[in-house]
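S.K.: Below is the sequence, then the predicted model.
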Amino acid sequence: MTTTLPTSFSSLPEDIILSCLARVSKFYRPTLSLVSKYFRSLVASPDLEATRSRNGITEDYLCVCLNVGSKPRWFTLAPFPQQQKLKPIPPYYKHPKSSTVVSIGSEIYIIGGSLHQKKGNRVLVLDCRSHLWRRLPNMRLARETPAADVIDGKIYVNGGSTSYKIENWGEVYDLKTQTWEPLLFTTLDLTTHKSVVPGKLVMGGKVYSMNDDLKISLEKNVCLVEIENMMCQISISKGMLVWYNPEENLGWSRVEGLEGVPRDPYFPGYLTSVASYDRGRRVTVWWKLIVSRCWPDWMESKTEIWCAEISFERRDLGKLWGFVEWSKNVFIFDGGVSSDFFLH
């Protein structure tokens, strides 16, 4: 009688092992790396990403930018409840402030902004899969908090410069030719962008005010969410989540429900930021809690960053209910952070 020993996973052909590992979420890779030196080398191998790409394997997760220690820092947030912690992305050594962000696939484009209180024309690209940075050709003009959107595979950028010349109002980047071209006000049809929110300019899911001189300004902490085939505005007002439907024009109203998240400005750690995702169907809300421990001769303070995912449902005219899909402390900082810590 002969005994057949079980085949170990590592004895399989490497292409089969890569095919199996490619189906495991990236957020489990640190754990996989602890299995063996062989697994650690496979996880770090570019062949693993090539296998995922070849087999069309993708996964959704959030990339967020926080103002940490007066410097913008990017993080990923896992889509799994047990893994919902912010994981830092290696920073770019000269990351601008007051930039505008758009995304194409897994890549995030950080457009313009200021560095050392000077407007810039740089465009950075962050690959959320590899966590690698690169630069695009510079824009024609330096721009701070411009309006930007991706239309038909091109990046349209408007406003944000100090120039009053109509020919400098905007510019467009062609991803195929990798060149910037001037964008006149008459070139881009703004009818659609201005019809979503009457009297406002909507680009990249953000809402901008625009005066007669074509100068634009971002309306901070306002995002668009599609609710039952209607585009509604969601915002934070005095620590509360509020909403507005331009079609009904009943004014801003408080979102009902929201069990499990701060709901008034007197709650410790009241809501400070809101951002839409899932193609504008849901939002995440953000707030912070200061946790202090005191000893006879010193005190220790830490800041907890909390996040919750909110879905919505219409009930009766003029009422919107919010439902907390999950709520969690996603990161802890030593010391404090500003109230406007959420950037993108």
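M.R.: That came through fine.
S.K.: CA atoms for contacts and neighbours, from now on please.
M.R.: OK.
S.K.: Run through the helices of this structure in chain order.
M.R.: 14-21, 29-32, 37-44, 46-54, 191-195 (DSSP state H).
S.K.: would you turn these into CSV with mean neighbour count and distance to P265?
M.R.: Below are those laid out as CSV (neighbours: other Cα atoms under 10 Å; distance: least, Cα to Cα, whole Å):
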stretch, mean neighbour count, distance to P265
helix 14-21, 15, 46
helix 29-32, 14, 39
helix 37-44, 15, 46
helix 46-54, 15, 45
helix 191-195, 13, 32
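S.K.: Roughly how far does I216 sit from Y244?
M.R.: According to Cα to Cα, to the nearest Å, I216 stands 21 Å off from Y244.
S.K.: I misspoke; the intended subject was I227.
M.R.: 11 Å.
S.K.: Pretty sure T272 sits against L241.
M.R.: No: between T272 and L241 there is no contact under Cα atoms under 8 Å: 9.3 Å.
S.K.: Touching both of the two, which residues are there?
M.R.: Listed as contacting both T272 and L241 by Cα atoms under 8 Å, 6 or more residues apart in numbering is no residue at all.
S.K.: nearest to D127, of the helices of the chain?
M.R.: With Cα to Cα as the criterion, D127 lies closest to helix 46-54 of the helices of the chain, at 12.5 Å.
S.K.: Counting by contacts, list what the closest one packs against.
M.R.: Packing partners of helix 46-54 (3 or more Cα pairs under 8 Å, 6 or more residues apart in numbering; DSSP states H and E): helix 14-21.
S.K.: ok and the helix it packs on relative to helix 46-54, angle-wise?
M.R.: 60 degrees (axes from the mean of the first three to the mean of the last three Cα atoms, to 10 degrees).
S.K.: where do the strands sit along the stretch 51-200 of the chain?
M.R.: Using DSSP state E, counting those that start in this stretch, the strands found in the stretch 51-200 of the chain span residues 62-68, 71-77, 86-88, 100-104, 107-111, 114-115, 118-119, 123-127, 132-135, 147-151, 154-158, 170-174, 179-183.
S.K.: before we go on, here's another structure to hold up against the first:
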Amino acid sequence: MSNAEEPPRKYRTNPPPPPPSLSSLPDEIVVKCLALVPRSYHLSLSWVSKHLRALLRSPELNLHKTSLHVCLEEGEDDDESFHWFTLSETSKTREYGLVSNPTLFPPHKYGSATVALGSKIFFIGGSTEPSTDLWILDTRSGTMTQGPSMSVPREQFDAAVGVIDGKIYVIGGEGFHGVEEEESQVEVFDLKTETWEVAGSEKMRNILRCSASVEGKLYMVDYEETNLYNPRECERERLVHMVSEKLSEGGRKDMLNDTAYIVCVVEDILFAFFRLNGILWFDTKLSVWRRLVGRDGKQLPSFFLHDTAMAENNGRLVVLWDEIEVDNTISKNVESMLVSLDRSGDKICGTIDWSGIVATVPYSFRFLHCLSVSD
């Protein structure tokens, strides 16, 4: 006779089967699934588990390798010399170093505004004087060709440059002076037709600015503010002065009275190196700058008063800076750190995978360009 407390068979229910999980699949199947996920989601996925993070950084998902090209300049005006290097990893010791790049670059084009697209570097405008020139370097063949001229002469430090939908956008740099806003023509270079076209005009301040393209918009970072240019007319949004003077940290918002020296984009996230605050990333949802912290919650090392360069390389943030010894005015070391990035909620955390000296150069050398190009 059955137990009186046992429910009738018709009322018995089996527990539901566990939901399917990627961890139950072979790694090669998981990698194929991850290959279909846009790279902009990789930071969030990397926090699911250590195993998934390792798969996201596997060679199978990083077929489009990039090389980091660094240009150091020496001297001023007519006495300038320029030296190009490539960041290289040794296969045996897993160390990194700057290797001299033998490519012959036209000297008068070094100081132009630059942007990398694929395996090519585009030198736009002039260095110390406005110019309409466009030069294109193919880093695979080492050949430099002159492209069609812009309609407006522009110079390096006042021009904002970015790539949106496979086209190069250029704003500002006409050479007018003063802090008041003046009209600046927006020019677009179509790589398919190899032609320039004017895409309207925007009011710009003629000041030193850093620029990069994120999420189909051109971001321009200058003192105390961050502006964006949106080329999509259907959104009816062109140049927007965002509330980017605020630095969000732990729920507190502080005034960010600081100047950005350099910017770069890694996994569709905008990073900038500020004079006082070090490395920050831009939260496009809240329009605030946030600190890049380690997994312990502490901010990554900053390099105040140092000459610094920064770029993306194979999905990691690469930072280079010079380390000067007090009594040595002949040479200096160039140091670097390679940082892997992970997203956790509303934070982005950085893990230093490697750091060390990558070169020893003359004391007078300083960073001019740091660009990531496809191999």
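M.R.: Structure received. The shown structure was predicted, so the numbers you read here are calculated from the model rather than taken from an experiment.
S.K.: And the TM-score between them?
M.R.: TM-score for the superposed pair, counting by TM-score structural alignment, normalised by the length of structure 1: 0.59. Supporting figures: 256 aligned residues with a Cα RMSD of 4.3 Å.
S.K.: so can I have JSON lines of the helices of structure 1 showing distance to G170 of structure 1?
M.R.: Converted to JSON lines, these look like this (distance: least, Cα to Cα, whole Å):
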{"stretch": "helix 14-21", "distance to G170 of structure 1": "45"}
{"stretch": "helix 29-32", "distance to G170 of structure 1": "42"}
{"stretch": "helix 37-44", "distance to G170 of structure 1": "41"}
{"stretch": "helix 46-54", "distance to G170 of structure 1": "35"}
{"stretch": "helix 191-195", "distance to G170 of structure 1": "15"}
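S.K.: out of these, nearest to E144 of structure 1?
M.R.: Here helix 191-195 is closest among the helices of structure 1 (Cα to Cα), at 20.3 Å.
S.K.: so how far is D174 of structure 1 from the alignment partner in structure 1 of E197 of structure 2?
M.R.: The equivalent of E197 of structure 2 in structure 1 is E181 (alignment by TM-score structural alignment). Distance of E181 of structure 1 to D174 of structure 1, computed by Cα to Cα: 8 Å.
S.K.: so the lengthiest strand in structure 2 versus strand 96-100, what angle?
M.R.: When structure 2 is scanned for its longest strand (criterion: DSSP state E), the result is strand 347-362. Here strand 347-362 of structure 2 points in a direction 50 degrees away from that of strand 96-100 (the same axes, to 10 degrees).
S.K.: Check the alignment and tell me where L56 of structure 2 lands in structure 1.
M.R.: Checking TM-score structural alignment: L56 of structure 2 goes with nothing.
S.K.: wait, isn't L56 of structure 2 in contact with L43?
M.R.: No: in this structure, L56 of structure 2 is not within contact of L43 by Cα under 8 Å, at 9.2 Å.
S.K.: residues bridging contact with these two, i.e. touching both?
M.R.: With Cα under 8 Å, 6+ apart as the test, L56 of structure 2 and L43 reach no residue in common.
S.K.: Apart from its chain neighbours, what residue comes closest to V330 of structure 1?
M.R.: K85 (4.3 Å; Cα to Cα, 6 or more residues apart in numbering).
S.K.: try D127 of structure 1
M.R.: Nearest to D127 of structure 1 is E107, by Cα to Cα, 6+ apart, at 4.6 Å.
S.K.: The one you found pairs with which position in structure 2?
M.R.: Per TM-score structural alignment, E107 of structure 1 is aligned with K120.
S.K.: And for that match, the neighbour number?
M.R.: When neighbours are counted by other Cα atoms under 10 Å, K120 of structure 2 registers 21.
S.K.: ok, now which ones touch it?
M.R.: By Cα under 8 Å, 6+ apart, the neighbours of K120 of structure 2 are 136-139, 373.
S.K.: conserved subset of the residues you listed in structure 1?
M.R.: Mapping the contacts of K120 of structure 2 onto structure 1 (both residues aligned by TM-score structural alignment, their matches' Cα atoms under 8 Å) leaves 136-139 still in contact.
S.K.: Filter those residues down to the buried ones and hand me the ChimeraX line.
M.R.: A single ChimeraX command selects the buried members of the kept ones among the contacts of K120 of structure 2 (16 or more other Cα atoms under 10 Å):
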select :136,137,138,139
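S.K.: can the kept ones among the contacts of K120 of structure 2 go into JSON lines with extra columns for distance to T128 of structure 2?
M.R.: JSON lines is the format used below for the kept ones among the contacts of K120 of structure 2 (distance: Cα to Cα, whole Å):
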{"residue": "I136", "distance to T128 of structure 2": "19"}
{"residue": "L137", "distance to T128 of structure 2": "20"}
{"residue": "D138", "distance to T128 of structure 2": "24"}
{"residue": "T139", "distance to T128 of structure 2": "25"}
